[in-house]
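**Student:** The amino acid sequence is not available; the structure is as follows:
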């Protein structure tokens, strides 16, 4: 029989750590998204002085494990005297800030490639047509390129943000007490790993379900031309009326 009092008590403790998990997720996605925009701009630049460092950044952060990246940020930055004596050290020595920085740097590499793929998918004919109408610069980006690129990149980016939600669990390894960190602390006190981890998994399932619905709703809003039109479909399948007697074909 399940120990419901223990499960309810565990769920309450894990939910108390939920704001930390959400804060980790929102900050890392936001910082990583802004950084990814600059990396994408450099990646598609025709100048090698910009494109080569961007390619190197993407290669490093996509090719190495996130756990190692987070350990390098948390344990490695303090080994440099210039960092320890800088004005940023009071912030960078905080585990929460290191966790956000590690997650943001990692997701920026993946997001940059997703954005680049969305930009490549913009049809050249539509850009040429917009320029023929007199659009240029920011207006062309805002009215044509950005909406199409976002629609193309959104399915892949939705997967990335779900992965980032699950990756917040790694912050517990740098002493950030989010949902997984609290779950490990409860297990060390009670030795009931199955019950505790099932409660933690249920919380992540609900969070990812909400993210899937939100991204699905955004994709539905951004693609009105792909929505089903049942009235038009039913009208197209409606049988034709029988021909009049005088309209019979020859034969």
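**Tutor:** On my side now, so go ahead. Quick caveat: nothing in here was measured; it's all calculated off a predicted structure. Residues are numbered from 1 along each chain as shown.

**Student:** From here on, just use CA atoms for contacts and neighbour counts.
**Tutor:** Will do.

**Student:** need the contact list for the closest residue to residue 116 other than its chain neighbours.
**Tutor:** Leaving aside its sequence neighbours, residue 116 sits nearest to residue 40 (CA to CA, 6 or more residues apart in numbering; 6.0 Å). Listed by CA atoms under 8 Å, 6 or more residues apart in numbering, the contact partners of residue 40 are 54, 112, 113, 115, 116.

**Student:** who's in contact with residue 150?
**Tutor:** 115, 118.

**Student:** now with 10 Å?
**Tutor:** Counting by CA atoms under 10 Å, 6 or more residues apart in numbering, residue 150 touches 114, 115, 117, 118, 119, 122, 157, 219, 222.

**Student:** then this one, side by side with the first:
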């Protein structure tokens, strides 16, 4: 195996890493905000909003992400109302279309994950909070949201990792992120194994960092569930 070629390929792919990270960060951030909106509509009790949220979740969970990306990138340009709207400067850009499609897709999955976290909150905890005078936004901020987020975190971490890998699809709409640059290198060098091996290593490292970050976050949020150490117990007895 040509070590020199692997090294040069790795450097070339690393130059495209900022584009991959930007795709990932924007899609997860926007998708998370959309998911909160969708899950609010889903549990609002309003039949119209709830029905809209159910349809949204069904569409974006039930259709392939690649088709969604193609429909947004190639399909929206077919409508003159879109081409003459204030959104056209953004929707004609491959990067913006890729971010939009990734965000819309992850919002559908994340909304169901968040809804599962909300349903996992014990009714007794909510009743206890109401008994001491909590209601409305205070109840959500102090009780519902923290507990629901802890329950949803393991599943949401999986969705975030999947979004990192899904950024590779952006290469099919001419966004030159890591996978797109890898495909271009293969068309120039015909060395598929070495190029994709370097790309795989980059994605593995990125996902490893993400998983470790979520593991640390989950560890920090579940501190109250861990058994106290012997030093803590001895200190409590001494006091």
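**Tutor:** That came in fine, so what should we check first? Keep in mind the model is a prediction, meaning the values are calculated, not measured.

**Student:** Next, the TM-score between them, please.
**Tutor:** Scored by TM-score structural alignment, normalised by the length of the second structure, the superposition of the two chains gives a TM-score of 0.95; 234 aligned residues with a CA RMSD of 1.3 Å.

**Student:** As CSV, the contacts of residue 40 of the first structure with distance to residue 237 of the first structure, neighbour count and secondary structure would be great.
**Tutor:** Formatted as CSV, those follow (distance: CA to CA, whole Å; neighbours: other CA atoms under 10 Å; DSSP: H, G, I helix; E, B strand; the rest coil):
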residue, distance to residue 237 of the first structure, neighbour count, secondary structure
54, 53, 23, helix
112, 45, 27, helix
113, 43, 21, helix
115, 40, 25, helix
116, 41, 19, helix
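
**Student:** Could you identify the most distant pair in the residues you listed?
**Tutor:** Maximum pairwise distance in these, criterion CA to CA, is 13.2 Å, between 54 and 115.

**Student:** and for those two, which residues touch both?
**Tutor:** 36, 39, 40, 41.

**Student:** Weed out the non-buried ones from the residues you listed.
**Tutor:** Buried residues within these, defined by neighbour count using 16 or more other CA atoms under 10 Å: 36, 39, 40.

**Student:** Now do residue 69 of the first structure against residue 92 of the first structure, distance only.
**Tutor:** 15 Å (CA to CA, to the nearest Å).

**Student:** Could you look up the SS state of residue 133 of the second structure?
**Tutor:** Applying DSSP: H, G, I helix; E, B strand; the rest coil to residue 133 of the second structure yields a three-state assignment of coil.

**Student:** Now for it: which residues touch it?
**Tutor:** 127, 139.

**Student:** Can you tell me which helices and strands whichever strand or helix holds residue 4 of the second structure packs against?
**Tutor:** Using DSSP states H and E, the element containing residue 4 of the second structure is helix 3-15. When contacts are defined as 3 or more CA pairs under 10 Å, 6 or more residues apart in numbering; DSSP states H and E, helix 3-15 of the second structure sits against helix 178-189, helix 192-221.

**Student:** most centrally placed residue in the first structure?
**Tutor:** Nearest to the mean C-alpha position of the first structure, by CA atoms, centre = their mean, lies residue 161 at 2.3 Å.

**Student:** Was I right to think it contacts residue 214?
**Tutor:** No - counting by CA atoms under 10 Å, residue 161 of the first structure stays clear of residue 214, with 11.3 Å between them.

**Student:** Cross the shared contacts of residue 54 and residue 115 of the first structure against helices and list the overlap.
**Tutor:** Counting by DSSP state H, the part of those found in helices is 36, 39, 40, 41.

**Student:** Redo those residues as JSON lines? Include distance to residue 24 of the first structure.
**Tutor:** Putting these into JSON lines (distance: CA to CA, whole Å) gives the following:
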{"residue": "36", "distance to residue 24 of the first structure": "18"}
{"residue": "39", "distance to residue 24 of the first structure": "22"}
{"residue": "40", "distance to residue 24 of the first structure": "23"}
{"residue": "41", "distance to residue 24 of the first structure": "26"}
